[in-house]
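Enquirer: what follows is a protein structure lacking sequence information:
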């Protein structure tokens, strides 16, 4: 007898359907074909133990399990449950009448308990696209799959529950998730708040501009000046997640198994801060069977690189294309995978190896050559993609101990959201363009016109401060965002002047 059941596999951040065909013929042994990995091949021992525990038997004939399509490699233990159910049905030990109506996934413990698996959300979405009646998933994966609209999600904790349900001997009510209510109750709750930050008003202003225009930013300052503390609070002033954005980001976390099983959606924009020892593959994604990297985990959020010059040069250089395109393409000989990577880069660095160059009180012990060598660890092409360069100075004692009530993040976020709406209206005819930072050179000329007086101011700044040519467009984009925050349609000389001061590292001779 040949039996078919269905499961799913993840390819990039999307899923496709896998057909599990089981045939029982004369002979002995169990054979798995269709490019299974080691975890799938080892499932026969888990399945045999489980069948014995629940009073069923592994057939004493030749059992052939085919995972189709046969030319795509399958990995992971999520096929345990559908394979076990297919064997039970094919060996006529139980008639599972609804077996082919549901897409099934789950890892089996030796006693039959189901363990959670990765990639449930994209697989559930694929089940809906293929008109399956529903999905059968481990109990802990239920909330994650339940956010897919108009799909029955049957969450089970033990294989016997799945058998009884598919054999029409037990009723299990589908999980009901009100996605919009869940989204509204969870979105926008942050632990860190700008109300806790004493002083550093100029840095808060720079981060507000960065958040409003989606600009990348680098902070340069001595140790203890508050660079990391400020960076951690940046997500709290970004516009609240839209439902489409949170679903897109949640899919990425689902693929690598980073979801909180008690919640089906990511409640806040991600903040990723990898250590400087990270490898190229861990940052951008990849591997033999490609998985998303840190820049994809920061999708629609913030990627924070602390002590930027300490990262390997090769690691920093692989970010150049994703920063420009908002996606990562991992190419292999037989296939290529695309991961979304639309993130804000926030970096911090010391001005020199000892950290005290240009410090108002402490003396720097580094030579000019070592200072320049340290700064040169960050390449020009990478700096070219960072719009705001902010110098951070230590907070004075009076400001640190002040009882002044600081502006809370939600107030800043309101201004940022207002500026984003202006940009959304401006770019409504341009697909996948939402912020000023993503404007091309042509769009910059169209949307960032300046007066003759502004042109002269910019010319003087370029000549007097020895700004590099790459700073020109960045200044215009930042000035456009400053004007949006002010609610002005035109870019004034005041907006340009403020934008010019955020190009510290472009000044010829900075650090000499």
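Expert: All right, it came through fine. In this text the structure is predicted, and so the values were computed from the model without any measurement. Residues are numbered from 1 along each chain as shown.
Enquirer: from here on, just use CA atoms for contacts and neighbour counts.
Expert: Will do.
Enquirer: all strands for the stretch 51-200 of the chain, in order.
Expert: Using DSSP state E, counting those that start in this stretch, the strands of the stretch 51-200 of the chain run over 62-68, 102-104, 107-108, 114-115, 134-138, 152-156.
Enquirer: do the stretch 251-400 of the chain as well
Expert: Under DSSP E, counting those that start in this stretch, the stretch 251-400 of the chain gives strands at 271-272, 285-286, 291-292, 302-305, 327-331, 336-340, 344-349, 388-391.
Enquirer: contacts only, for residue 23.
Expert: 1-3, 63-65, 90 (Cα atoms under 8 Å, 6 or more residues apart in numbering).
Enquirer: out of the strands of the stretch 51-200 of the chain, which is closest to residue 351?
Expert: Closest of the strands of the stretch 51-200 of the chain to residue 351 is strand 114-115, at 49.1 Å (criterion: Cα to Cα).
Enquirer: helices and strands around that closest one, which ones?
Expert: strand 107-108 (3 or more Cα pairs under 8 Å, 6 or more residues apart in numbering; DSSP states H and E).
Enquirer: next up, a second structure to put side by side with the first:
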């Protein structure tokens, strides 16, 4: 007799159905797993043996063969433990074989039979709903998987609980979806003293999902500003939360609480490798650009990142997705994020201060920021300088609007964009291009004249020209204006000029 159950193998963010088959055959006692298993899957037979021994269940003195179909699809990860042991239990008659033929399962086994959390429960639940199966998983994964809501999910802390559930002795309760509450303590823009222009730039960037680049001396507040950007971003919509959480689930970043509506904020160190930033490594795992999908990727000390890492950002910044190409894998991940970069004006950081600057001024500034290529710099919609804050300003009371008030303005501007772009598949002004950009973001006659003169004087590229139009469209939305006018173009151009940086 052959017992069958189902699980999944992951290719990028896609979960591929895998049928786990167990056959008992006459011959010398042996336990074999076939179907392109990796080391973790091959070691499952020892965990299964120890688990069944702890439950006082003896394996038959026969040849046990586990086949995972399709056989040419690589199988990787410890989540294959649970479907393997269930198929063995069905083949030996401990549980009815027909009960697991309509189930999909994933989970890692401890030697005592406890079920350990694994990554990928959310995309597995989506695949289970697609093929019409129930999902069995560790208790710690159930609230994440149940968020899909389209298929029954049953979580257990121990294999014994699942066995009793499958034989009908003690049915498990169907899992309820969980949602992580928004953080109670959110960093507020009013904590930043001064820097009114920088705060305005953050509001524009948040409203239109524009990339921004900050240049300023050490301690001027660049990181402080960047870490407050999430406080003015709207929460994730249901579809955005699903997109983002699938990636985080594959990376094992979702806790027991379930799904979060907070937008991701990723801030990798400048020593991070290319695989860590864009994805790669064993199994072509998602990198920081994908983990920041629908959120913010903050890269402090931007010129200090390796040149190859910086240049690898050009594709996801432009297209909103990243192709991780390796010898044995070609995986496409979504990467629709806001890139926020911060840099000192030079190596020592004190280029504008004659008393503290090094002897290499001004060449050190152009050499330092010159590490960022022109094509990459051209992809930043807003670029501005963050001047140092005077000591006297630190004694002043908080100025400007709070993050709560700014977030309301950002949310209204986003709602306007969603209504305008309904039916196009786009969400924000930063995604406008081609004919749609011309229709929605072309300025009035005075604005056209100003933009043309500025483009010629500043030497804007075609990409830069269009990015000014996109930013101006966002400024107009914040201004409750149906059309793009000269003042909107003027403000957008003011965020295009940074000393020592080409336009």
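Expert: That came through, no problem. None of these values were measured; they are calculated from a predicted model.
Enquirer: can you redo the strands of the stretch 51-200 of the first structure as JSON lines with mean neighbour count?
Expert: What follows is the strands of the stretch 51-200 of the first structure, written out as JSON lines (neighbours: other Cα atoms under 10 Å):
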{"stretch": "strand 62-68", "mean neighbour count": "20"}
{"stretch": "strand 102-104", "mean neighbour count": "26"}
{"stretch": "strand 107-108", "mean neighbour count": "25"}
{"stretch": "strand 114-115", "mean neighbour count": "22"}
{"stretch": "strand 134-138", "mean neighbour count": "26"}
{"stretch": "strand 152-156", "mean neighbour count": "24"}
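Enquirer: wait, which of those strands is closest to residue 333 of the first structure?
Expert: Here strand 62-68 is closest among these (Cα to Cα), at 21.3 Å.
Enquirer: need the strands of the stretch 251-400 of the first structure in a markdown table (columns: distance to residue 240 of the first structure and mean neighbour count).
Expert: Below are these laid out as a markdown table (distance: least, Cα to Cα, whole Å; neighbours: other Cα atoms under 10 Å):
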| stretch | distance to residue 240 of the first structure | mean neighbour count |
| --- | --- | --- |
| strand 271-272 | 14 | 20 |
| strand 285-286 | 26 | 22 |
| strand 291-292 | 23 | 25 |
| strand 302-305 | 13 | 24 |
| strand 327-331 | 21 | 18 |
| strand 336-340 | 19 | 20 |
| strand 344-349 | 15 | 25 |
| strand 388-391 | 22 | 24 |
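Enquirer: in JSON lines: the ones you listed, plus distance to residue 422 of the first structure.
Expert: Below are the strands of the stretch 251-400 of the first structure laid out as JSON lines (distance: least, Cα to Cα, whole Å):
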{"stretch": "strand 271-272", "distance to residue 422 of the first structure": "25"}
{"stretch": "strand 285-286", "distance to residue 422 of the first structure": "34"}
{"stretch": "strand 291-292", "distance to residue 422 of the first structure": "32"}
{"stretch": "strand 302-305", "distance to residue 422 of the first structure": "22"}
{"stretch": "strand 327-331", "distance to residue 422 of the first structure": "25"}
{"stretch": "strand 336-340", "distance to residue 422 of the first structure": "25"}
{"stretch": "strand 344-349", "distance to residue 422 of the first structure": "19"}
{"stretch": "strand 388-391", "distance to residue 422 of the first structure": "21"}
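Enquirer: that older thread, which among the contacts of residue 23 of the first structure gets closest to residue 288 of the first structure?
Expert: Nearest member of those to residue 288 of the first structure, counting by Cα to Cα, is residue 65, at 24.3 Å.
Enquirer: and that closest one, what does it touch?
Expert: Taking Cα under 8 Å, 6+ apart as the test, what residue 65 of the first structure contacts is 20-23, 30-33, 83.
Enquirer: flag every buried residue along the lengthiest strand in the second structure.
Expert: Longest strand of the second structure, by residue count under DSSP state E: strand 14-25. With burial defined by 16 or more other Cα atoms under 10 Å, the residues of strand 14-25 of the second structure counted as buried are 14-24.
Enquirer: again with stretch 265-284 of the first structure
Expert: Buried residues in stretch 265-284 of the first structure (16+ other Cα under 10 Å): 265-274, 279-284.
Enquirer: just give the nearest non-adjacent residue to residue 207 of the first structure, would you?
Expert: residue 234 (6.9 Å; Cα to Cα, 6 or more residues apart in numbering).
Enquirer: can you lay out the buried residues of strand 14-25 of the second structure as a markdown table showing distance to residue 365 of the second structure?
Expert: Output for the buried residues of strand 14-25 of the second structure, formatted as a markdown table (distance: Cα to Cα, whole Å):
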| residue | distance to residue 365 of the second structure |
| --- | --- |
| 14 | 45 |
| 15 | 48 |
| 16 | 51 |
| 17 | 54 |
| 18 | 56 |
| 19 | 60 |
| 20 | 61 |
| 21 | 64 |
| 22 | 66 |
| 23 | 69 |
| 24 | 72 |
